[in-house]
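> here is a sequence together with a model predicted from it:
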Amino acid sequence: MLIPSKLSRPARLENTVVRDRLLEKLSTAGNYRLALVTSPAGYGKTTLVSQWAAEKDHLGWYSLDEGDNQPERFATYLISALQQATHNHCASSELMAQKRQYASLSSLFSQLFIELEQWQKPVYLVIDDYHLIANPLIHEAMRFFLRHQPENMTLVILSRNLPQLGIANLRVREQLLEISSQQLAFTHQEAKQFFDGRLDTPIEQTESSQFCDDVAGWATALQLIALAARQSSNSPYQSARRLSGINAGHLNDYLVDEVLDNVDSNTRQFLLKSALLSSMNDALIVRVTGEENGQMRLEELERQGLFLQRMDGSGEWFRYHPLFGNFLRQRCQWELAIELPAIHRAAAESWMAQGFPGEAIHHAMAAGDTAMLRDILLHHSWLLFNNSELPLLEESIKALPWETLLERPKLVLLQAWLMQSQHRYGEVNTLLARAEQEMNAPLDDTLRAEFNALRAQVAINNGEQEEAERLANLALDVLPLSSFHSRIVATSVQGEVLHCKGELTASLAVMQQAEQMARHSDIWHYALWSLIQQSEILFAQGFLQAAWETQETGFRLIHEHHLEQLPLHEFLLRIRAQLLWAWSRLDEAECCARQGMDVLAGFQPQQQLQCLALVIQCSLARGQLDNARSHLNRLENLLGSGPWHSDWVSNANKVRVIYWQMTGDKNAAANWLRLTPRPASADNHFLQGQWRNIARAQILLGDYQPAEIILEELNENAQRLQLRSDLNRNMLLLNQLYWQSDRKSDAQRVLIDALELANRTGFISHFVIEGEAMAQQLRQLLQLNTLPEIDQHRAQRILREINQHHRHKFAHFDEGFVARLLNHPHVPELIRTSPLTQREWQVLGLIYSGYSNDQIAGELDVAATTIKTHIRNLYQKLGVAHRQDAVQHAQNLLKMMGYGV
């Protein structure tokens, strides 16, 4: 629940000086990205901008306090302010902010900008007191905001210091409007107008000008002079002399003498007590100060000029000027030390009565009232948890004695879920075990079951399948239907366990059940998680089209419930990329992988490991080895940064081993094999992948016998568990083993089986990645003309893909091949007498692979005109006139060298 006063424009005060010269400057703000008003406290920043904003319809106002350093809170208020400015036009962004469904502030702002561009009217956002922001994540997000905000938007920032927003660049590009303390300082004319509106007896122009000069036009000092003149026997001259040269850091003595000591005792008490509230209304004032007419008291203080500011047009909410409020709070700590806990307790009770548990928690902690804090958490912690108020919950849990947590085990469970939500899995079991050991009374059955559901989630995260299954079953045997969150967690864990065991059909049914439970309870992230798991299962079973359709359901769920910025969105994009890669839709696959990396941009870089592996996989499928190598460097750095799930390790190792295969790097493969532990089994598709990596490395090293043993066992397990996609992959690797060990008939038999199975899986890139060796075998099969029609079409498609991406990378027309060719007894005499240069051989190989002139130029990184010269020269040396003749000539040379083209 948002505090209305933080989103309200300050109301215009009576007798406020209208500063036409500055308002005229601000009238051009719509021409700039940023209007920046900076000065020390008390120069009238807020008053000036509120005057300018008074007549603006499409303007949002956001007043900051120290609590806004939490990014989620900052985002929620900022977008709510823009909702006011645009009359609720940014509904999708607001919902994402409220549900915390975004990976970073930048990603949330990207969605916001889409809606703001559709608004198509000038819109302004004022952020007051930006100097209170110290969180670098917010500074970084606001720099992004300024770089990408729509042209129809102007951001107005009020700050005591120069904000860390990269404003130098805006200044150079003339996109910055600046108003500094020098410009905000009152002129002589404005000072005269100011005193005329506040003093019963007018003063001369020369006197007001002197006062203005004495305090360098500081508005707060002028206000103090006027206040002292009304409330004490001191003359304005004495006040001016005392304030001459003073700054905001040395006001305490003056404020004691000239303000607190000059009000009656009741008013003094009222000021000190009410200052503990960051903002206040009638109900809060009545409860905290004991005054019966809080609203009237506030309005009276406002008339007296005691630095009270209205925060909204209705006049319901007020706050003290920051300088005066800080001063009063410091004095309250000293003068009312004994009463302070009771005042904070009253504030907490009043905030709770108005439905603001977060504000109440701050006061309960300040009061040191652990019983009150405990009760607030027991009744409202899950509301705050679901609103991502995690730092506040962490702080409040730490403020409670351990004995209090033991008396209320639900608070122990809350603390454990806080750890789980921050991936501090190792701490969860330690905490729960300690709590159970030290509790005076045993847990009731329901709470123990909720403990077990959480423990089951931790266990499956750690790869402890048997323990996760045991705990999930224990939880579901006891949990009542009303404990829907824990029941969904435990059911989902059951599905994951079955998935890991390779019991895919059973796992699919459980995940479908978990999805329905989550949808029924509106827990959308668990519904999405269940859909992702279903898609992975269907993929493993070889039902790729069904997996695609399940993914489509997941994408619809994300769109309907604004889940775009959840990390789970990256997971869905990643498995969509895997499917697109399998079907050789490489551009789309890479796009999905990169979108997944964008979703995780606000998280630790390690989280991007899986999508990065997919980007590399796309490069490898295209034969772009240099590009793959540059990404592999980053992937290998990430691999060394921490422990990973077996699936993550397997996918990362897969692209490394394939790269070593393509580049013939046997040393890297041998080193990896020596250091890589062997999985205990191959009973699921996660472990099958790592065993395949081991077999591929062994084939590269010529260790065919151990690789064959591995692959035969993998096939047995894949057939038993109906892991059809893994079976298809295993066949292709077994084909390479037979081919390289010169068992050509076995290789052909396995390849035919793999092509037949691919009719179900739709695999293309898994064949393409094997390169020239695969191409030679497919050509032979096509020449035999014995394949069924559907298999023949697939073989032709795969061959076209290899021709486009891979053939020139492998056996033909490199230096070694050319050397052997020139020494062949049947080489044409024309080639002996007029040999091609190495670059011309490369060009011939690319022509044979189906590359256009422009593609050849791009591949060799030379100008197109240079390629034309090379082609003209090689045509002349070969005695051919056309591209097709050159292709035929190259094909004849390859046949002569023993390649079945």
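Thanks, I have it. Numbering: from 1, shown residues only.
> when you work out contacts or count neighbours from here on, use the C-alpha atoms and nothing else.
Will do.
> ok so residue 388 is a helix residue?
No: the assignment for residue 388, made by DSSP: H, G, I helix; E, B strand; the rest coil, is coil rather than a helix.
> and the helices in the stretch 751-900 of the chain?
Secondary structure of the stretch 751-900 of the chain by DSSP state H, counting those that start in this stretch: the helices cover 765-768, 772-784, 789-805, 815-822, 829-833, 838-848, 853-860, 864-878, 883-896.
> what's in contact with the shortest one?
The one in question is helix 765-768. 581-584, 621, 729, 732, 774, 798-799, 801-802, 806 (CA atoms under 8 Å, 6 or more residues apart in numbering).
> hold the first one in mind and look at this next one:
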Amino acid sequence: MLDHANLFIVPLDEERCWYRYHHLFGDLLRQRLRQTQAEQLKELHDKASEWYKQNGLIDQAIEHALKSKDFDQAAYLIQSQIDVLWQRGEHGKLRRWVQALPEDLLLTEPQLGIIHAYYLHTIGEYTSAEQLLQRIEWILDPHGNGDEVIPSLECKHLLEIDRLKLTGRLSLIRALIYSFDGNVKGIIKQANRALEYLPEQDLTWRNLSGFALGDAHSYLGDMAASYDARFTTLRACEAEGNIFYIILAALKLATTLREQGELYRTRDLCNDQVRLAEKNNLAEINMVGCIRTILGEVLAEFNDLERAIQHARQGVKIAEGGQNLVFLSMSYLYLMRVLFSKKDLEGAKEVFDKVLRLERDMTIPIWLSSQMATWQVKFWLLQEDLKAVSNWADKRGILVCGDQHTHESIDHLSMIDHIVYARVLFAQDRMEETIQLLRHLYKTAERSGRISRSIEIKMLQALAYQSTGQTEQAMESFEHVLNLAEPKGFIRIFVDEGQPMASLLYEALKREITPEYVQRLLAAFPVTEPEGVTSTKSQVDQSGLIEPLSEREIEVLQFIAKGLTNQEISNKLFLSMHTIKTHTRNIYSKLGAHHRAEAVAKARAFGIL
């Protein structure tokens, strides 16, 4: 009767053999118990934990053991679930359980301590993570380090095979921690040590070594080796059938592909992983959020800005719901770039300030610190605060005219610093130094296979030559970069440079250098819509023209700049094709242009668009 009246109890099965209290009634009973018989709470939690364990409901058994503060029982049960949860990527649950255990238990049960150290490093507490790993290492091998022995905590209950496996896992976690501060030698040493100790059947942990080695190659600037390590790891995860780590391996591979300038492959890989995550109910985990922001950034480079901002914002929202500093930081950086391309500088600055708050609250990875410095300098340059950027360069210790060895030894992180410093030199009109620095940087980027960086460097070099009147050198560099960028699909990297880039593109068009690609790039430049009503369009200063454009001709020209065909313009304006063609001929004649892209470029030069 209580069941049918929906009072107090809720059925758990269709046969109505199992019931639970309605959650409101359950809350009332628990409150009453705490008020009247609090001394029975521990006993009841102990009984509940044991009952759940006997019936194979281990998650509930752990929850009750933790509530009763029976930490030994909780630790025993958690260890029985570690590998299952780790393989499934259920880190939120495992993190919460391990954090609830006392520190001494994390040392006497090293497997739990190693897991806890991993979670400490994901939230930026690297020092605490390393200290915990050191203590566990002494416990696993109290005489191996020769520094400190903790005999009271020696794990004598461990079999030798388990001790070796835990040593391998500890080494792997340390390799991942070293990835945060760019300690390449440490990464390689610890990752290889992990592979030496981990048993062959411990596939998930062995595959994680591939993540660390991919990071090491990336820091060294060897993108081909980084790609090989990350691609091999992805295939190994696929062979194991572990969906969580397939997605994680794909995320790592996507960052390498993006650095190699493989925009189409990056886009396709990210789309595949989003679909895979949705199919397996993993769409809301933070690394999938990060993948969405990578996808958004690539779409922004393709100039698909509306879809880009949609994916990037959705990705950040997901990443903010997790507890992984790396995924959250990466997501913020990719969103910043999308906002920057949309000319939403205020929005980009807001995201930048969020990352600054993260930096104040915890230790951040070295690569994030470098990327943040780059964005800070970009904002200073926009504000024309050259004093601030000069102080930044002095603090970073950047050399411009050092010897050949200095430039050849530029690694990935210092390359990012040097590229942004080249922009500083450009802004200070120190063109000779700018060109010299860019020449060295291009050699390094080309040698390491960083195509995206190579394109940016060569493009800046062309702009620097142009600003000094060295047109032939500018066009030689520019032709090279256009040939490099066209098959990859780059657009916004050019457009975001503004009017100086439009002038270079116009000159390239005159010389018939990759004309179709150049016209696509020119068409991507934003049309500056004049404020006010339509009638103000004809009030643009056209004094440089032999004959000013009419209001209707400006309107047609704006549609041409947006890439519309004559038929599309005809439909928009409800005019005949003949009339549109007449307006177009008049526009060409008045601007001295021979085709659409040239007309758009000249109109922008005159300030009409």
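Perfect, I can see it now. In this text the structure is predicted, and so the values were computed from the model without any measurement.
> give the helix, strand or coil label for residue 157 of the first structure.
Secondary structure of residue 157 of the first structure, per three-state DSSP, is strand.
> thought it was touching residue 142?
No: counting by CA atoms under 8 Å, residue 157 of the first structure does not reach residue 142; the two are 11.0 Å apart.
> settle it for me: which of those two has more neighbours?
residue 157 (22 against 19; other CA atoms under 10 Å).
> and that one, what pairs with it in the second structure?
With TM-score structural alignment as the criterion, residue 157 of the first structure has no equivalent in the second structure.
> residue 38 of the first structure versus residue 157 of the first structure, what's the distance?
Remark: distance between residue 157 of the first structure and residue 38 of the first structure (CA to CA, to the nearest Å) = 8 Å.
> same thing with residue 801 of the first structure?
61 Å.
> one more: residue 94 of the first structure?
29 Å.
> residue 407 of the first structure matches what in the second structure?
Aligned by TM-score structural alignment, residue 407 of the first structure pairs with residue 108 of the second structure.
> quick one, what contacts the nearest residue to residue 250 of the second structure once chain neighbours are set aside?
Of all residues not flanking residue 250 of the second structure in the chain, residue 234 sits nearest, at 6.3 Å (CA to CA, 6 or more residues apart in numbering). The contact partners of residue 234 of the second structure, taken as CA under 8 Å, 6+ apart, are 246, 249-250, 253.
> ok, now residue 184 of the second structure?
By CA under 8 Å, 6+ apart, residue 184 of the second structure lies in contact with 178, 216, 219-220.
> which of those residues sits closest to residue 37 of the second structure?
Of all the contacts of residue 184 of the second structure, residue 178 has the smallest distance to residue 37 of the second structure: 50.9 Å, by CA to CA.
> so what does residue 728 of the first structure match up with in the second structure?
Using TM-score structural alignment, the equivalent of residue 728 of the first structure in the second structure is residue 455.
> what about its match, how many neighbours?
Residue 455 of the second structure: 25 surrounding residues under other CA under 10 Å.
> verify the stated contact: it with residue 479.
No: Residue 455 of the second structure lies out of contact with residue 479 (CA under 8 Å); the separation is 11.2 Å.
> in the second structure, what range does stretch 492-504 of the first structure match?
Across the second structure, the stretch matching stretch 492-504 of the first structure (TM-score structural alignment) is residues 211-223.
> quick check: nearest residue in space to the aligned partner of residue 289 of the second structure in the first structure, chain neighbours excluded?
Matched by TM-score structural alignment, residue 289 of the second structure corresponds to residue 570 in the first structure. Distances taken as CA to CA, 6+ apart put residue 596 closest to residue 570 of the first structure, at 4.2 Å, once the chain neighbours are dropped.
> now residue 857 of the first structure
Nearest residue to residue 857 of the first structure in three dimensions, chain neighbours excluded: residue 864, at 5.3 Å (CA to CA, 6+ apart).
> can you give me the distance of residue 392 of the first structure to residue 358 of the first structure?
Distance, residue 392 of the first structure to residue 358 of the first structure, using CA to CA: 8 Å.
> between the two, who's got more neighbours?
A count of neighbours by other CA under 10 Å puts residue 358 above the other of residue 392 of the first structure and residue 358, at 23 against 18.
> ok, back up a step: for the contacts of residue 184 of the second structure, pick the one with the most neighbours.
Top of these by neighbour count (other CA under 10 Å): residue 216, with 26 neighbours.
> with secondary structure and distance to residue 374 of the second structure added, can I get the contacts of residue 184 of the second structure in JSON lines?
Putting the contacts of residue 184 of the second structure into JSON lines (DSSP: H, G, I helix; E, B strand; the rest coil; distance: CA to CA, whole Å) gives the following:
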{"residue": "178", "secondary structure": "helix", "distance to residue 374 of the second structure": "22"}
{"residue": "216", "secondary structure": "helix", "distance to residue 374 of the second structure": "22"}
{"residue": "219", "secondary structure": "helix", "distance to residue 374 of the second structure": "17"}
{"residue": "220", "secondary structure": "helix", "distance to residue 374 of the second structure": "20"}
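> mind checking the SS state of the counterpart of residue 189 of the second structure in the first structure?
Residue pairing (TM-score structural alignment): residue 189 of the second structure is matched to residue 470 of the first structure. With three-state DSSP as the basis, residue 470 of the first structure sits in helix.
> how near is the nearest residue to residue 470 of the first structure once chain neighbours are set aside to residue 473 of the first structure?
The shortest distance from residue 470 of the first structure to any non-neighbouring residue, by CA to CA, 6+ apart, is to residue 456 (7.8 Å). The span separating residue 456 of the first structure from residue 473 of the first structure equals 9 Å under the rule CA to CA.
> neighbour-wise, which of those two wins?
Per other CA under 10 Å, whichever of residue 456 of the first structure and residue 473 has more neighbours is residue 456, with 30 against 19.
> tell me which residues touch that one, please.
467-472, 490, 493.
> for residue 887 of the first structure, same thing?
Listed by CA under 8 Å, 6+ apart, the contact partners of residue 887 of the first structure are 844, 847-848.
> try 7 Å this time
Shown in contact with residue 887 of the first structure (CA atoms under 7 Å, 6 or more residues apart in numbering): 847-848.
> and it, how far from residue 478 of the first structure?
The gap separating residue 887 of the first structure from residue 478 of the first structure is 73 Å, by CA to CA.
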